[in-house]
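Enquirer: This is a predicted model, with the sequence first.
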Amino acid sequence: MVVKGIVTSVALAAVAACQQGGQQQAAGGGTPPALPVGVIQAQVSPVGLSQNLPGRVEASRVAEIRARAAGILEKRLFKEGSDVKAGQVLFQIDPAPLRAAYNSAQAALVRAQTAEKLAAQKVARYTPLMKANAISKLDYDNAVSAQRQAAADIAVARANLKTAQINLSYATVTSPISGRIGRALVTEGALVGQGAATPLATVQQIDPVYVNITQPASAVMKLRQGLASGKLKAAEGHGESASVRIQFDDGTEYPHKGALLFTDLTVDESTGQVTLRAEVPNPDGTLLPGMYVRAVLDQAAIPDAILVPQQAVTRTAQGDTLTILEPAGTVTMPPQGPNGKPQEVPAATRKQVPVQISGAHGANWVVVGGLKAGDQVMVDGFQLVEMLRVPKVIPVPWKPGQPPVSQQQAAQGGAQGQQPQGADQHGNSK
């Protein structure tokens, strides 16, 4: 509570000084005094590197239902867009001609078996006669050949019967997989399977689903080089077991995490990207094939990075910079109220330094060079300080989500009739 009171007093004193200095400057005399600015102290910590990559949802299994038997389609036995089970009957093709072909094949098998039996009996009769030289060897050889041919005819007849049985089973079209079936591509009464396997419908298994993710090959190489040099460490679970978070295009996160299955070894020549595939549970059917999503993949960690709020960094074509504060003695702040006394408060000067940014981490930039632990980084109050051209500033601790320093000053100063002029609620000049 004592620290809070000191910070408040400093802020109020700075507001009064700002007003007084602004009035002096307007009258042509003096330089504005120091102003409070929001700062953070740089701290080194390991930071995970997450890649937010584009991806497309794909069904884990796709089965095109086709007519493998020729005939008239008699029935459609499913509701379009419904879930079906493996082995469930979907269509019924007229089985009459196929059943007739099956019966004919059965009869042909019986005929072949009868012929083989007669041929075997003939060979049995000729065998003792041949030994007694009662018949010629030619007659005996012809009988044996006839028996062997009859046995081969049985094998052919059995194969034809099996083919007829398979064709008859094709009249009942079933689903080979469990999944969700789309619209029927033909209607009852259509002639199907005539000369080609007619497409009837498509079944897609969407639990789980695949998400095909694309990543620039240059980013993959940079990641591997960083891991090899020791600048980066592999994230926990990195590899084929790495977890993947899915986000929709509006930024909301999908509740179920997926797992990385593999990374393609080939780079697409036209795009310069590689493909990664993740498997994601989809029990509610929220993810649909073809849907565009974002995949967040933890691939590495920087062991000694510094997180800095994005508003503290200035990014230009020439490079990235931020402002750090260096101690510069104290400044005397004017008294607050009729009974107040001047206060001596620590002051600092500003210094712009170039930094190296590795990437984003939430609302922060990941700084990997140009900044060291303990540095005071200016986060808030840039435009007000630049507008009034103050030579020194007063560091005030800044936390995410709190009102800007100038807004806190305005609220406190307004209670005493000392609200600063010429600044908006974000510490920026109007």
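Expert: That came through, no problem.
Enquirer: contacts, neighbours, all on C-alpha from now
Expert: OK.
Enquirer: Name the residues of the helix or strand where residue 358 lies that come out as buried.
Expert: Residue 358 belongs to strand 343-361 when elements are defined using DSSP states H and E. Neighbour-count burial for strand 343-361 flags 343, 345-350, 354-355, 357, 360-361 (criterion: 16 or more other Cα atoms under 10 Å).
Enquirer: just checking, what packs against it?
Expert: The contact analysis (3 or more Cα pairs under 8 Å, 6 or more residues apart in numbering; DSSP states H and E) places strand 343-361 against strand 44-67, strand 319-333, strand 364-369, strand 393-397.
Enquirer: for these, which one sits closest to residue 250?
Expert: Among these, strand 44-67 comes nearest to residue 250, with 13.1 Å by Cα to Cα.
Enquirer: what distance separates that closest one from the centre of its chain?
Expert: Offset of strand 44-67 from its chain centre (Cα atoms, centre = their mean, to the nearest Å): 4 Å.
Enquirer: just the angle between the helix or strand just after it and strand 44-67, please?
Expert: Next in sequence after strand 44-67, counting helices and strands by DSSP H and E, comes strand 71-76. Angle of strand 71-76 versus strand 44-67, following axes from the mean of the first three to the mean of the last three Cα atoms, to 10 degrees, is 120 degrees.
Enquirer: what comes into contact with strand 71-76?
Expert: Strand 71-76 is contacted from outside by 90-95, 187-194, using Cα atoms under 8 Å, 6 or more residues apart in numbering.
Enquirer: next one: stretch 258-265
Expert: Stretch 258-265 has contacts (Cα under 8 Å, 6+ apart) with 239-246, 274-281.
Enquirer: cutoff 10 Å now
Expert: By Cα atoms under 10 Å, 6 or more residues apart in numbering, the residues outside stretch 258-265 that reach it are 208-215, 237-246, 273-282, 295, 297.
Enquirer: Report the buried residues of that stretch.
Expert: Residues 258-261, 263 are the ones in stretch 258-265 that count as buried (16+ other Cα under 10 Å).
Enquirer: Secondary structure class of residue 265, three-state.
Expert: coil (DSSP: H, G, I helix; E, B strand; the rest coil).
Enquirer: Quickly note the distance from it to residue 21.
Expert: To residue 21, residue 265 is 65 Å away according to Cα to Cα, to the nearest Å.
Enquirer: what's the answer for residue 9, then?
Expert: Distance from residue 9 to residue 21, by Cα to Cα: 18 Å.
Enquirer: between these two, who's got more neighbours?
Expert: residue 21 (21 against 18; other Cα atoms under 10 Å).
Enquirer: List the contacts of the residue nearest to the more buried one when sequence neighbours are not counted.
Expert: Spatial nearest neighbour of residue 21, chain neighbours left out: residue 32 (4.1 Å); criterion: Cα to Cα, 6 or more residues apart in numbering. If you count contacts by Cα under 10 Å, 6+ apart, residue 32 has them with 17-25, 385, 388-392.
Enquirer: Taking those, tell me the two that lie furthest apart.
Expert: Farthest pair in those (Cα to Cα) is 23 and 392. Separation: 18.0 Å.
Enquirer: then this one, side by side with the first:
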Amino acid sequence: MQLRILCILTIIGLSGCHDNTTKEKPAPTQVGVVTLKSQPFTYSSDLTGRTTATLTSTVLPQVGGIIQRRLFKEGDEVKAGQALYQIDPSTYKAAYDQAAAALQSAKALVIADCQKARRYAILVKEQGVSQQDADDATATCGEDKASVAEKIAALEADKINLDWTRVTAPISGRIGISTVTPGALVTANQTTALTTITALDSMYVDLTRSSVDLLELRKRALAKNSDTLDVTLTLEDGSVYPQKGKLELTEVSVDEATGSVTLRAVFPNPQHVLLPGMFVHASVDEGVIENAILAPQQAIIRDPKGNATAMVVDANNKVVVRKVITSTTSGDDYLISSGLQAGDRVIVEGTSKVNAGQVVKPVETQLGATTPAATQGAS
């Protein structure tokens, strides 16, 4: 009897021990998520280039001679037509005076010979002179008139040469360093410029971009008409140029050596801050993606080959791994080309603690305000 009671107690004790060792189901792992939303996104390209003057002119002499005076101060602003140099005009003045005297002589001959021709025309009717003499007088009058026209043209040519002894500015702008001084001999056919004038009120910025990038933009239908594209300039010291420019043209051919295309933007330059030859960075607004998906960079996981994936929490709070394609960065976000859509909850905290298919406890995380920004992918 005692043995039977002992066995019953032993069985009850074993049953109690079994109940105490039963494990409870673990709680889901908590992860931080961000719910993606579609939003307008301005696609912009970061390019480099150099400034070029919209208008420049080299000053060359049209006639030869000795420079008598320089009539400008180097570095000053000059106006079109302003006198810059005075070449010794004495020989050209003498030629002009000689041509003027020859013209007066020719005009005097016209008066005398044409009066004679008129008299002979009357006398020939009265048989006072022969018809031949009348014809010769008329011909001489005509030759004299032609000689006057020739002398007028010669006088005009000498006047032009005389005027060219005063070298004037062909355009308005800032004048550079003079290559000659008073006393220097210049010639009409020389290739060395006396000085250079550069218009600075507006400035070109020539940029280069890869042809591959241009094709990608056209696939996205973002490459708009050139006169609608705004350009923002960053100078060599890192400061942002206050005036915005417009993209004026895109080169029609690709450089075979570099595989790039040249773009030209024009900027107003009222304060003459921009000078030709400056190295600059430019941000070109290519267009707006109306329903862009931006995902935080910390939500994107890359394997050793660079392939991108993201962990998404589905409607059942299970982790799903998605393959994604990113096109460029925007601040702390990636612009997503495919793989994610609006409403997806991507894991941004705790990705190392969970695996695909695992049930998790998602908690919405604020990473800061996400605002559309210009891309920096094209360069």
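Expert: Yep, that arrived. Since the model is a prediction, treat every value here as computed from it, not as a measurement.
Enquirer: Do you know the score for how well these two fit?
Expert: Scored against TM-score structural alignment, normalised by the length of structure 2, the superposed chains reach a TM-score of 0.80; 342 aligned residues with a Cα RMSD of 3.0 Å.
Enquirer: could you pull out the strands for the stretch 51-200 of structure 2?
Expert: 65-70, 77-78, 83-87, 166-168, 173-175, 185-186, 195-210 (DSSP state E, counting those that start in this stretch).
Enquirer: export the ones you listed to CSV and tack on mean neighbour count and distance to residue 140 of structure 2?
Expert: Formatted as CSV, the strands of the stretch 51-200 of structure 2 follow (neighbours: other Cα atoms under 10 Å; distance: least, Cα to Cα, whole Å):
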stretch, mean neighbour count, distance to residue 140 of structure 2
strand 65-70, 18, 40
strand 77-78, 20, 52
strand 83-87, 21, 41
strand 166-168, 22, 40
strand 173-175, 22, 54
strand 185-186, 16, 44
strand 195-210, 22, 51
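Enquirer: Turn the ones you listed into CSV, columns for distance to residue 47 of structure 2.
Expert: Below are the strands of the stretch 51-200 of structure 2 laid out as CSV (distance: least, Cα to Cα, whole Å):
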stretch, distance to residue 47 of structure 2
strand 65-70, 43
strand 77-78, 32
strand 83-87, 40
strand 166-168, 39
strand 173-175, 29
strand 185-186, 44
strand 195-210, 6
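Enquirer: Looking at the ones you listed, spot the one closest to residue 150 of structure 2.
Expert: Evaluated over these, closeness to residue 150 of structure 2 peaks at strand 166-168, with 25.6 Å, by Cα to Cα.
Enquirer: one step back: nearest to residue 381 of structure 1, of the buried residues of strand 343-361 of structure 1?
Expert: Minimum distance to residue 381 of structure 1 across the buried residues of strand 343-361 of structure 1 is 12.0 Å, recorded for residue 350 (Cα to Cα).
Enquirer: Would you tell me which helix is longest in structure 1?
Expert: As assigned by DSSP state H, the longest helix anywhere in structure 1 is helix 96-131.
Enquirer: Which of the residues in that one are classified as buried?
Expert: Going by neighbour count (16+ other Cα under 10 Å), the buried part of helix 96-131 of structure 1 is 98-99, 101-102, 105-106, 108-109, 111-113, 115-116, 119-120, 122-123, 126, 130.
Enquirer: What is the corresponding segment of structure 2 for that helix?
Expert: Aligned by TM-score structural alignment, helix 96-131 of structure 1 falls on residues 90-125 of structure 2.
Enquirer: Can you report how many residues neighbour the counterpart of residue 292 of structure 2 in structure 1?
Expert: For residue 292 of structure 2, the aligned position in structure 1 is occupied by residue 305, per TM-score structural alignment. Neighbours of residue 305 of structure 1 under the rule other Cα under 10 Å: 24.
Enquirer: Same check on the one 5 residues further on?
Expert: Other residues within reach of residue 310 of structure 1 by the criterion other Cα under 10 Å amount to 17.
Enquirer: ok, the residue nearest the centre of structure 1 - contacts?
Expert: Most central in structure 1 under Cα atoms, centre = their mean is residue 295, positioned 2.1 Å from the mean C-alpha point. Residues near residue 295 of structure 1 by Cα under 10 Å, 6+ apart: 50-56, 211-214, 244-248, 253-254, 258, 278.
Enquirer: ok, back up a step: so which of residue 23 and residue 392 of structure 1 has more stuff around it?
Expert: Higher neighbour count among residue 23 of structure 1 and residue 392: residue 392, with 24 against 14, using other Cα under 10 Å.
Enquirer: residues contacting the more buried one?
Expert: Counting by Cα under 10 Å, 6+ apart, residue 392 of structure 1 has contacts 32-36, 325-331, 346-350, 385.
Enquirer: could you measure it against residue 329 of structure 1, distance?
Expert: Noted for residue 392 of structure 1: a distance of 10 Å to residue 329 of structure 1, by Cα to Cα.
Enquirer: circling back to that earlier point, so for residue 370 of structure 2, which of the strands of the stretch 51-200 of structure 2 sits nearest?
Expert: Of all the strands of the stretch 51-200 of structure 2, strand 195-210 comes closest under Cα to Cα, at 28.2 Å.
Enquirer: Just give me the mean distance for that closest one relative to structure 1.
Expert: For strand 195-210 of structure 2, the mean deviation from structure 1 after alignment is 1.3 Å (mean Cα distance after the TM-score superposition for structure 1).
Enquirer: tell me the contacts of the residue of structure 1 positioned farthest from its centre?
Expert: Distance from the C-alpha centroid of structure 1, by Cα atoms, centre = their mean, peaks at residue 134 (88.2 Å). Counting by Cα under 10 Å, 6+ apart, residue 134 of structure 1 touches 126, 128.
Enquirer: Between residue 392 and residue 329 of structure 1, which contacts overlap?
Expert: By Cα under 10 Å, 6+ apart, residue 392 of structure 1 and residue 329 have these common neighbours: 346-349.
Enquirer: Tell me which two of the residues you listed sit farthest apart.
Expert: For those, the farthest-apart pair by Cα to Cα is 346 and 349; their separation is 10.6 Å.
Enquirer: Could you tell me which residues touch both of the two?
Expert: Counting by Cα under 10 Å, 6+ apart, the contacts common to residue 346 of structure 1 and residue 349 are 327-329, 392-395.
Enquirer: Go through the residues you listed and name the one nearest residue 155 of structure 1.
Expert: Nearest to residue 155 of structure 1 among these is residue 395, at 97.1 Å by Cα to Cα.
Enquirer: Would you mind confirming that the closest one makes contact with residue 377?
Expert: Yes - contact criterion Cα atoms under 10 Å: residue 395 of structure 1 and residue 377 qualify, at 9.4 Å.
Enquirer: If we ignore the residues flanking it in sequence, what's nearest residue 285 of structure 2?
Expert: Sequence neighbours aside, residue 44 is the residue nearest to residue 285 of structure 2 in space, at 4.3 Å (criterion: Cα to Cα, 6+ apart).
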